[in-house]
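J.: My questions are about this predicted structure, shown below with the sequence.
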Amino acid sequence: MHYSPSSLVLALLCLAILAAALFAVLASIIAGLLAHWDGVSLPTALLRAGMAFGGTFTLLTALLTLIASALL
């Protein structure tokens, strides 16, 4: 089966976004656990985990956008 370059680029971009989301989830789990082990309440630990997810995912998608615009 022959894939056009546009479908290959789209597939690679989807995989990169999925990898960024998984990395952001891992970062948020670690941040939440570290915050909870530090002695903060569970809602505060979840808030810190959410901030870590949002910050990590935003940074990685901005980096992917920069790379994609430079390559295309």
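T.: On my side now, so go ahead.

J.: can we go C-alpha only for contacts and neighbour counts from here?
T.: Fine.

J.: Chain neighbours aside, what residue packs nearest to A16?
T.: Spatial nearest neighbour of A16, excluding adjacent residues (CA to CA, 6 or more residues apart in numbering): L64 at 7.7 Å.

J.: Put this next to the previous one:
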Amino acid sequence: MPTLTVVLFTTVLIVLLALMTAATAAKLARLDGASYPTAIKHAATAFAGVLTLAGVITAALTAVLV
């Protein structure tokens, strides 16, 4: 049971980190003078990048630790 709790907690933290990164990217794009669609595009790219990086790190750690 503790393993499930750790996995869920880690998943929530990664998603929150990705959302904060996306919001920051959108805000910085808007401050730079980008339009709303461009800011949303930057936010989506940042969100996907964080989730991809988390997946790659998880795969690498699984390969090393298992």
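T.: Cool, the structure landed. It should be emphasised that the depicted structure is a prediction, and the values quoted were computed from it without experimental measurement.

J.: Got a TM-score for the two of them?
T.: For this chain pair, the superposition-based TM-score is 0.84 by TM-score structural alignment, normalised by the length of structure 2; 66 aligned residues with a CA RMSD of 1.6 Å.

J.: list the buried ones in stretch 11-23 of structure 1?
T.: 17, 20-21, 23 (16 or more other CA atoms under 10 Å).

J.: now do stretch 43-56 of structure 2
T.: 43-44, 46-47, 50-51, 54.

J.: quick one: what helix or strand has whatever residue of structure 2 lines up with L22 of structure 1 in it?
T.: Aligned counterpart of L22 of structure 1 in structure 2: L16 (TM-score structural alignment). If you go by DSSP states H and E, L16 of structure 2 is part of helix 2-31.

J.: got a list of what the most centrally placed residue in structure 2 touches?
T.: Nearest residue to the geometric centre of structure 2 (CA atoms, centre = their mean): A18, 2.6 Å. Going by CA atoms under 8 Å, 6 or more residues apart in numbering, A18 of structure 2 touches 46-48, 50-51.
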